[in-house]
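[1] Next input, structure requested:
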Amino acid sequence: MSKEERIMNEYYTSDWDIQADYLLDYDVFDKVARFHQSTTFTYKKNQIPKGVRQDLYTWLLENERKLSLPKNYISKVKLNDFKLEQRNSPLNFDNQYIIPFKLLSEILHRSFGADKKSKSRSFPSAGALYPIIVLVLVFDKSKIDGIVDNGVYFYNVYENSLLQIQKWEKNDMEKIANAFYLNEGFPSPIAIGYSIDMRKSLLKYRTKGYRHALIEIGLMAQRLREVLISITNNTFGERCWSGFSDNSLTYYSGLNVRHSPITLVQWFGKRMENHDI
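    From the prediction side, this is the model:
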């Protein structure tokens, strides 16, 4: 067996989807897929988003960044305080900054890469199944060193490589912007898309596997946030975004909306001063 064949056998499976189709309970799959669809946005041309009604808006203002304490408790233990240097998520990024290839490589590898020996990653996954697909979404190739096309790239966690699965031409970018309900350009030239491999997430844990997948997305998003703070000395930031047309973005990314829906997008890039939220 050649070295390349050994690596393929050790890290990859070629026909896992055929096996999954045989093993999967499609009643469970349909139930979860329908529920997931109930949580999505659908883009409609010239649609005007509805505003938040006044009483709800008032409640939101009063409760943002607030903690709901228990009304009754037995005792309180005061812990030692430490200096916290946390920065909020940027509203905008420096879109004139060109992200160096070496820095992009380190960000992706430290955030999502797998250890060659243990095959583990820097975040836990139920059953070590890792059903979340990491997608690198490139909106402006001129601002990402080493990237020649706008489009969607599958991140290979074992090789620290990008596999282009969809190319976005110039005339595609308006459709992509519409999927994000954007009128004034993209917040950043690059983002991470988190896609759930529905079949993989449901095979072992059935409906609870969907919960595990959502938890894993949160862990991955936090990991990227911590890596950006660590290796860029907090000069880079990120912003999680769920306000997009789920099916449109998934479709334009070349994925199946039922089998691998994009569930969260995380913009990242160099911070601009005084643009945090």
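[2] CA only for contacts and neighbour counts going forward, please
    Fine.
[3] Quick check: buried residues in stretch 214-230?
    By 16 or more other C-alpha atoms under 10 Å, the buried positions in stretch 214-230 come out as 214, 216-217, 219-229.
[4] Reformat those into CSV and put secondary structure and distance to Lys208 next to each item.
    What follows is the buried residues of stretch 214-230, written out as CSV (DSSP: H, G, I helix; E, B strand; the rest coil; distance: C-alpha to C-alpha, whole Å):
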residue, secondary structure, distance to Lys208
Leu214, helix, 10
Glu216, helix, 12
Ile217, helix, 15
Leu219, helix, 17
Met220, helix, 19
Ala221, helix, 20
Gln222, helix, 22
Arg223, helix, 23
Leu224, helix, 25
Arg225, helix, 26
Glu226, helix, 27
Val227, helix, 29
Leu228, helix, 31
Ile229, helix, 32
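[5] Can you lay out the residues you listed as a markdown table showing distance to Gly151?
    Formatted as a markdown table, the buried residues of stretch 214-230 follow (distance: C-alpha to C-alpha, whole Å):
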| residue | distance to Gly151 |
| --- | --- |
| Leu214 | 24 |
| Glu216 | 24 |
| Ile217 | 21 |
| Leu219 | 25 |
| Met220 | 21 |
| Ala221 | 21 |
| Gln222 | 24 |
| Arg223 | 24 |
| Leu224 | 21 |
| Arg225 | 23 |
| Glu226 | 26 |
| Val227 | 24 |
| Leu228 | 22 |
| Ile229 | 26 |
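[6] Now the second one, please; I'll put the structures next to each other:
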Amino acid sequence: MSISHDHYLKYTSPSVLDETLAFHAKGNYVIHKTTHHLSTLHQLPPSALGKLTGNELQLNILACENGQGNIELTGLPSPHPLQRNSSCERFNERPLHFDTVRALLAPLLEKDSTTGKRGYPSGGALYPVEVFCIKLTNTIQQWPSEQSALHLLPSSRSFEVHTPDLNSKPLARAILPMTADIGSPSLALIYFIYLPKALFKYRYRGYRLALMEVGSMYMLTDLRCKELKLGSRPWSGFTDHQVSKYLNLNPTLFLPACIQLIG
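    The predicted structure follows:
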């Protein structure tokens, strides 16, 4: 079933929408050559970062001091399908067939037309996260459109071509700024939270549920990448407004929560 996306605004509180958008905007970050000398996320020295990275948080310190040992666990072997590969540090340019893109997104499709349930969890089965599939290079064979952006329709189990007047070059630069030195990923998946759909039922808590949904989706896709022998990397080095603008999406309603680079 498909209804107009504007229909959700009818049931969404304007104050909840405004306050959630204002909170989300606090996490926005401007990446541009004219402001790179001004924009920074932190001032931590490398020595401090080294000490603060990759640690666990042990809470029961007294038990360890009294000689009470922890209960040991065994990790998954690296070939196990649920043991994810490390994020790709640098993508090599390689040919990719569109059939592989189809296979990559199969876990996100609707499983049962009678319930509308998809391959990942969603609070209240609302599914407020929209996925856009962006061709970043010309190495993807049999791409089905002259446009570089496809919108996933999980219930229809199909793609729709997004906005015919799309300018692909500035969109690619918005996803991968010139300062990013990570090679040549072939594909980008952009996970957008459609805010009215996230908030109309659960209000503020719906925003949290939408973020959880994004994490479920990109982790599922990450494991699928391992199966298909593709490199994958969750990516946050983008400016929200630029990505929304070049996809011709309303930046007050469509929030890019994460980008996943694949190649």
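[7] just the strands in the stretch 1-150 of the second structure please.
    96-97, 129-135, 140-141, 149-153 (DSSP state E, counting those that start in this stretch).
[8] before we move on, what about the stretch 151-263 of the second structure?
    158-161, 187-194, 232-235, 254-262.
[9] residues in the first structure matched by the second one, start to end?
    Yep, that's strand 187-194 of the second structure we're talking about. The alignment of strand 187-194 of the second structure onto the first structure (TM-score structural alignment) spans residues 190-197.
[10] swap in the first one?
    Structural correspondence for strand 158-161 of the second structure: residues 161-164 of the first structure, per TM-score structural alignment.
[11] The matching stretch vs the second structure, average distance?
    Once fitted to the second structure, stretch 161-164 of the first structure is off its aligned match by 1.5 Å on average (mean C-alpha distance after the TM-score superposition for the first structure).
[12] sorry, back to before: which of the strands of the stretch 151-263 of the second structure is buried the deepest?
    Compared across the strands of the stretch 151-263 of the second structure, strand 187-194 shows the largest average neighbour count, a mean of 24 (mean count of other C-alpha atoms under 10 Å).
[13] Could you tell me the angle between it and strand 149-153?
    Here strand 187-194 of the second structure points in a direction 60 degrees away from that of strand 149-153 (axes from the mean of the first three to the mean of the last three C-alpha atoms, to 10 degrees).
[14] Which residues outside strand 187-194 of the second structure are in contact with it?
    Identification of contacts with strand 187-194 of the second structure by C-alpha atoms under 8 Å, 6 or more residues apart in numbering yields 128-137, 210-211, 214, 253-263.
[15] Once you drop chain neighbours, what's closest to the aligned partner of Ile107 of the first structure in the second structure?
    Matched by TM-score structural alignment, Ile107 of the first structure corresponds to Leu104 in the second structure. Nearest residue to Leu104 of the second structure, sequence neighbours excluded (C-alpha to C-alpha, 6 or more residues apart in numbering): Arg224, at 6.1 Å.
[16] Tell me which residues touch the equivalent of that neighbour over in the first structure, please.
    Matched to the first structure by TM-score structural alignment, Arg224 of the second structure sits across from Val227. By C-alpha under 8 Å, 6+ apart, the contact set of Val227 of the first structure is 107, 110-111.
[17] among these, which are in helices?
    107, 110-111 (DSSP state H).
[18] Switch those residues over to TSV; also include distance to Leu91 of the first structure and neighbour count.
    Shown next, in TSV, are those (distance: C-alpha to C-alpha, whole Å; neighbours: other C-alpha atoms under 10 Å):
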residue	distance to Leu91 of the first structure	neighbour count
Ile107	20	19
Arg110	24	19
Ser111	22	22
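[19] Map Gly209 of the first structure onto the second structure.
    By TM-score structural alignment, Gly209 of the first structure lines up with Gly206.
[20] wait, doesn't its match sit right on Leu199?
    Yes - counting by C-alpha atoms under 8 Å, Gly206 of the second structure does reach Leu199; the two are 5.1 Å apart.
[21] who has more neighbours, those two?
    Set side by side, Gly206 of the second structure and Leu199 show more neighbours around Leu199, with 26 against 22, by other C-alpha atoms under 10 Å.
[22] which residues does that one contact?
    Residues counted as contacts of Leu199 of the second structure (C-alpha under 8 Å, 6+ apart) are 12, 16-17, 205-207.
[23] and if you look at Asp115 of the first structure?
    With C-alpha under 8 Å, 6+ apart, Asp115 of the first structure has these contacts: 121, 158.
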